[in-house]
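In: Sequence and computational prediction follow.
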Amino acid sequence: MKIKTIISSAAVLFLSYACTTSNTNSASDEVKEYQPIFESLSQHEAAPEWFQDAKLGMYFHWGPYSVPAYGSAWYPANMYIKGSKVNQFHEKNFGPIEEFGYEDFIPMFKGEHFDAEEWADLFKMTGAKFAGPIAQHHDGFAMWDSDVNPWNCLDMGPKRDITGELFAALRKRDIKTIATLHHARNGQRNANTPEYWLKNGFNSHYPYHPDLPTATTDPKLRKLFGNWENIEDFNQYWLDQVVEVVDKYQPDILWYDSWLNMIPEEKINEMVAYHFNSGLKNKQEVVVCSKHQDIPWEYGVDDMEQGGRRDIYPLPWMTDVTLSNKRWMYVEGEPYKEAALVVRNMIDVWSKNGTVLLNISPRADGVINQEQRDILKDIGDWMNVHGEAVYGTRPFHIFGYGTANASDASHDGQSAKIKYTANDVRYTVAKDKKSMYVFFLGVPEGGKRINMRAIGGFHRNQPPSPIKDIKLIGSNAQVKWKLTPQTLQINMPEVEYNPIATVLKLELE
């Protein structure tokens, strides 16, 4: 059983201070080789400075499940649940599951329009500092040139090394790399249980019953469904695939979806040690991320799906959000979030010591549709103007203030769909503390006087040093301001404001 670390109140206070300081001497610089035990792994810095500076990464849900473009990325599982909406859709459009299984989508997943160079340009234009593929989802199909997994994109489907081509293109553009791995849930854990899948479904991705195609004993096909003779063999298969990704591609970040807790702790420790030692060998400051703190916070970064936090978190953390309104893979007719909603939610994350991993959804043929591209361009245009307030910054003593309704909170805090306005303000501070940034998560009213008591006057949360001047980023308009004993008065200039978010730069002494 995996033991989770509990942070005491005193530790939180200490780490709150530590996370805002720059660690120039990483512990990993002194380690010659990591051992797969906590005492050794905990010497590795969980969030190196480059990661804290990056703020935005991108990835994509893309695989054979993109072919039907229906339901969700759980189509491979749901198609085998008799009577479900996905099962009905599948049998109507493709035939009975006994005659057309998930493996039959793979030849249809051609990715003929995939262009690694063009995708890398798109990620860079959006402002991403790291990017990469879902190397393997729950479905068991590897998006890399695999000698371990016979179900892979070089031997089947696109017949190209998607991970290899994309990583090469990203590195030419000085973009760090991430490989996300969701295959812990691929292992079939219900084959020997009397109730099979319907009662124990969350143990494994594919439903199991002796009469279902997923119960196959075909030596090759059973690997797709994770249907090994015993779960110990699957656990080794899980690890062997990660080792192969690390050996072939040296990702800067390994990221794990939920259900990592189903993998034995010794296998996880082996994986982490192998990744960290690869970083030492290749002179990389590597990172490992997981959900639900399945990897201890001492050397892993915690991720919250579509979530946020209500306050500044003492440790650097991450949230993965999707550009789609709800789905992660490409689904016909799926609406997308507006750029303003995405950016404002990202600002909230950044103000609370977080990093964003943004998901997009390519079609099965490798086309990223124009609707997503237009939103990414709007995000990129905003980042291009306001990037100094984002990259390389750290949280202030308080994240900000406002009136946004957090009643739709998800996970540990605010969801990725909370609608902010200009009444909601967030802060970041430059690492050198020579400037502080004030974000209005909406369009301010020109000519309005704002009394910012939260950081002005006698309030304890004053900027790190006295204010020399205040400027509106992206504009030459003069900002009139006055510091009184009670408040910081700011007169918002009468200009045309950015429709996504407005940022003031406080130049400090």
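Out: Looks like it came in fine.
In: rest of the way, CA atoms for contacts and neighbours
Out: OK.
In: Walking through this structure, point out its helices one by one.
Out: According to DSSP state H, the chain carries its helices in the segments 9-18, 38-41, 49-54, 75-78, 85-93, 116-126, 162-172, 196-200, 221-224, 231-249, 265-282, 339-351, 370-386.
In: Check which residues of the longest one are buried.
Out: Within helix 231-249, the residues scored as buried using 16 or more other C-alpha atoms under 10 Å are 231, 234-235, 237-246, 249.
In: Reformat those as JSON lines; add distance to Tyr70.
Out: Shown next, in JSON lines, are the buried residues of helix 231-249 (distance: C-alpha to C-alpha, whole Å):
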{"residue": "Ile231", "distance to Tyr70": "31"}
{"residue": "Phe234", "distance to Tyr70": "29"}
{"residue": "Asn235", "distance to Tyr70": "30"}
{"residue": "Tyr237", "distance to Tyr70": "30"}
{"residue": "Trp238", "distance to Tyr70": "28"}
{"residue": "Leu239", "distance to Tyr70": "31"}
{"residue": "Asp240", "distance to Tyr70": "32"}
{"residue": "Gln241", "distance to Tyr70": "28"}
{"residue": "Val242", "distance to Tyr70": "29"}
{"residue": "Val243", "distance to Tyr70": "33"}
{"residue": "Glu244", "distance to Tyr70": "31"}
{"residue": "Val245", "distance to Tyr70": "29"}
{"residue": "Val246", "distance to Tyr70": "32"}
{"residue": "Tyr249", "distance to Tyr70": "32"}
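In: Pick the most deeply packed of the helices of the chain.
Out: Among those, ranked by average contacts under mean count of other C-alpha atoms under 10 Å, first place goes to helix 339-351 (a mean of 24).
In: Now find how far off-centre that helix is within its chain.
Out: 14 Å (C-alpha atoms, centre = their mean, to the nearest Å).
In: just checking, what packs against it?
Out: Based on contacts counted as 3 or more C-alpha pairs under 8 Å, 6 or more residues apart in numbering; DSSP states H and E, the elements that helix 339-351 packs against are strand 354-360, helix 370-386, strand 425-430.
In: which strands and helices sit next to the last one?
Out: Right, strand 425-430. Packing partners of strand 425-430 (3+ C-alpha pairs under 8 Å, 6+ apart): helix 339-351, strand 393-394, strand 400-401, strand 435-440.
In: Tell me who's in contact with Glu266.
Out: Going by C-alpha atoms under 8 Å, 6 or more residues apart in numbering, Glu266 touches Pro36.
In: Got another one to weigh against that:
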Amino acid sequence: MGDVRFTGNWNSVNAHTVPKWYEDCKFGIFIHWGIYSVPAFAPHTWELGEVDSKEWFADNPYAEWYYNSLNIGKGPTYKHHIEKYGKDFKYEDFIPMWKAENWDPKQWAEIFKEAGAEYVVLTTKHHDGFCLFPSKYTHFNSVEMGPKRNITGELTEAVRDAGIRMGLYYSGLIDWQYANDPIFEDDDLFGTASPTFAYADYSYNQMKELVDDYAPSVFWNDIGWPTQSEEMMPYFLAHYYNKVPEGVVNDRFNGRYYDFLTKEYKSGSVNRNEKWEMCRGMGLSFGYNANEGDDKLISVPNLISLLVGTVANNGNLLLNIGPKADGTIPEEQVRRLKILGAWLKVNHDGIYGTRCSDRESELLENGIELHYTQKDGNLNVFADHLKEGANEFLIKGYHGALRPFDPAVKVETEDTAEGLFVKIPEYKEDMYVVGLTNRF
């Protein structure tokens, strides 16, 4: 792929294929960190895709949408803001309060490494327009204000030093410094956002700036692309792929282009035949929400189930962390990352570098769910929702030996006419999903 030169037209760009590293890596860390991490507030309501957008925006559970929730002028976030900060306190007044005084990018990278993450995606500019990098095109950035640091640059260096690929998120369509009419429903996303050619040029220039300065392995655009400059899209993509031959982009380009599809909580449609990525926060928010304590975050068993179910069906999991304003990652989030990392260390051969098996995931009558991956002609079987104590299940139509990835898991098998009968006599809940393989 490194020998291909792309030119700024759709025919050329459409020849781009998903690089092997992105197919292989399976697990990444998303980071939402910004001005919104200071108020760190949103109601804990519902997952994206569960309710109609008219309900969603009024009670938005995304703390990183604090600006818009305030702008709507009603609802829990607005009420909280008026009570705590007063009517005259603007969103921008939080900037001096965001000091990132305890931020250590190397420590973050170590946590990501321990979690087993193969790539990281940082929000370089969210919808509030505040840039986490020094930009030639605006003073509204973290080097000149707030933390007074090049967050994108420092984290990129630390992550790469840890041997992990670095990706960058950019809010391509929405920037409330350019157009800040409140967004009440999905129709407003294109209807009121970025109405000018000036913003179309600005976002294009900044995207190019990020590519040229940081060469991100993933360019993760959000919401969409200004319609005024859609014809510049193939030129940007060609420029990116020429700069980063193994680069990859998501599907938020107005339906015109993607390397991989995205699913966000319950929103988005994906299939086993195309590469896709599941992104979500540990709670219902991406930005840190002080309302989401340990009991409001995804449980460890559900997190490991999510990873396995995603990978077995041709997806990657991009799991978000929401750091606090001081630059520390909340303890309850770190705990989940460490347990997931420990599980991955044991089961890595059944996850990384694998592909979809011809066998599709299946829910058995006894409530056990089986997921399958394959690698180099070897089959891996993951048994989920096992109960404390003895468990048994049948892998229909499979005849052959299997061994557990985890030597602590005892497994007994019997080949029958219907398939392989598997017994796990002493399952403990802290084993989580049990991985088996026919690779010896």
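Out: Noted; the coordinates are in hand. The model shown is predicted, which means the values in this text are computed figures rather than measured ones.
In: ok, back up a step: in CSV: the helices and strands packed on helix 339-351 of structure 1, plus distance to Tyr313 of structure 1.
Out: As requested, these are exported to CSV (distance: least, C-alpha to C-alpha, whole Å):
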stretch, distance to Tyr313 of structure 1
strand 354-360, 8
helix 370-386, 23
strand 425-430, 14
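In: Identify whichever of these lies nearest to Leu260 of structure 1.
Out: With C-alpha to C-alpha, the closest approach to Leu260 of structure 1 among those belongs to strand 354-360: 18.7 Å.
In: average offset between that closest one and structure 2?
Out: Once the two are superposed, strand 354-360 of structure 1 sits an average of 0.6 Å from its aligned residues in structure 2 (mean C-alpha distance after the TM-score superposition for structure 1).
In: re earlier: which among the helices and strands packed on strand 425-430 of structure 1 is found nearest to Lys159 of structure 1?
Out: helix 339-351 (34.1 Å).
In: So which bit of structure 2 is the closest one matched to?
Out: Across structure 2, the stretch matching helix 339-351 of structure 1 (TM-score structural alignment) is residues 300-312.
In: any residues touching that stretch, and which ones?
Out: Among residues not part of stretch 300-312 of structure 2, those counted as contacts by C-alpha under 8 Å, 6+ apart are 26-27, 278, 316-317, 336, 339-340, 351, 355-357, 361, 371-373, 382, 384, 432-433.
In: can you rerun that using 7 Å?
Out: For stretch 300-312 of structure 2, the surrounding residues in contact (C-alpha atoms under 7 Å, 6 or more residues apart in numbering) are 26, 316-317, 336, 340, 351, 356, 371-373, 384, 432-433.
In: Same question for stretch 364-375 of structure 2.
Out: For stretch 364-375 of structure 2, contacts defined as C-alpha under 7 Å, 6+ apart pick out 309, 312, 350, 353-357, 359-363, 379-386.
In: in the stretch 1-150 of structure 1, which spans are strands?
Out: Here the stretch 1-150 of structure 1 has its strands, by DSSP state E, counting those that start in this stretch, at 56-60, 130-131, 134-136.
In: What range does the longest one cover in structure 2?
Out: Counting by TM-score structural alignment, strand 56-60 of structure 1 falls onto residues 27-31 of structure 2.
In: Check how far the matching stretch sits from its aligned residues in structure 1, on average.
Out: Relative to the matching residues in structure 1, stretch 27-31 of structure 2 has an average distance of 0.8 Å after the fit, by mean C-alpha distance after the TM-score superposition for structure 1.
In: tell me the contacts of the spatially most central residue of structure 2?
Out: Most central residue of structure 2, judged by C-alpha distance to the mean C-alpha position with C-alpha atoms, centre = their mean, is Leu318 at 2.9 Å. If a contact means C-alpha under 7 Å, 6+ apart, then Leu318 of structure 2 has Phe27, Gly28, Ile29, Phe30, Glu277, Met278, Cys279, Arg280 as its contacts.
In: Trace the fifth one over to structure 1, please.
Out: Read that as Glu277 of structure 2. In structure 1, the position corresponding to Glu277 of structure 2 is occupied by Met318, as judged by TM-score structural alignment.
In: Which residue, other than its chain neighbours, is closest to Ser421 of structure 2?
Out: Check again: residue 421 of structure 2 is Phe, not Ser. Ranked by C-alpha to C-alpha, 6 or more residues apart in numbering and with sequence neighbours excluded, the top spatial neighbour of Phe421 of structure 2 is Leu394, at 4.5 Å.
In: ok, now how distant is the closest residue to Leu41 of structure 1 other than its chain neighbours from Leu254 of structure 1?
Out: What sits nearest to Leu41 of structure 1 in space, not counting adjacent residues and going by C-alpha to C-alpha, 6+ apart, is Tyr34, at 6.1 Å. Using C-alpha to C-alpha, to the nearest Å, one obtains 16 Å as the distance from Tyr34 of structure 1 to Leu254 of structure 1.
In: do the same with Thr484 of structure 1
Out: Spatial separation of Thr484 of structure 1 from Leu254 of structure 1 under the definition C-alpha to C-alpha is 49 Å.
In: These two: which has the busier surroundings?
Out: The residue with the greater number of neighbours, taking Thr484 of structure 1 and Leu254 and applying other C-alpha atoms under 10 Å, is Leu254; the counts read 24 against 13.
In: Enumerate every residue touching that one.
Out: Listed by C-alpha under 7 Å, 6+ apart, the contact set of Leu254 of structure 1 reads Ile178, Ala179, Thr180, Val287, Val288, Cys289.
In: Give the burial count for the nearest residue to Pro444 of structure 1 once chain neighbours are set aside, as a bare number.
Out: For Pro444 of structure 1, ignoring the flanking residues on the chain, the nearest one in space by C-alpha to C-alpha, 6+ apart is Ala422 at 5.3 Å. By other C-alpha under 10 Å, 18 other residues sit near Ala422 of structure 1.
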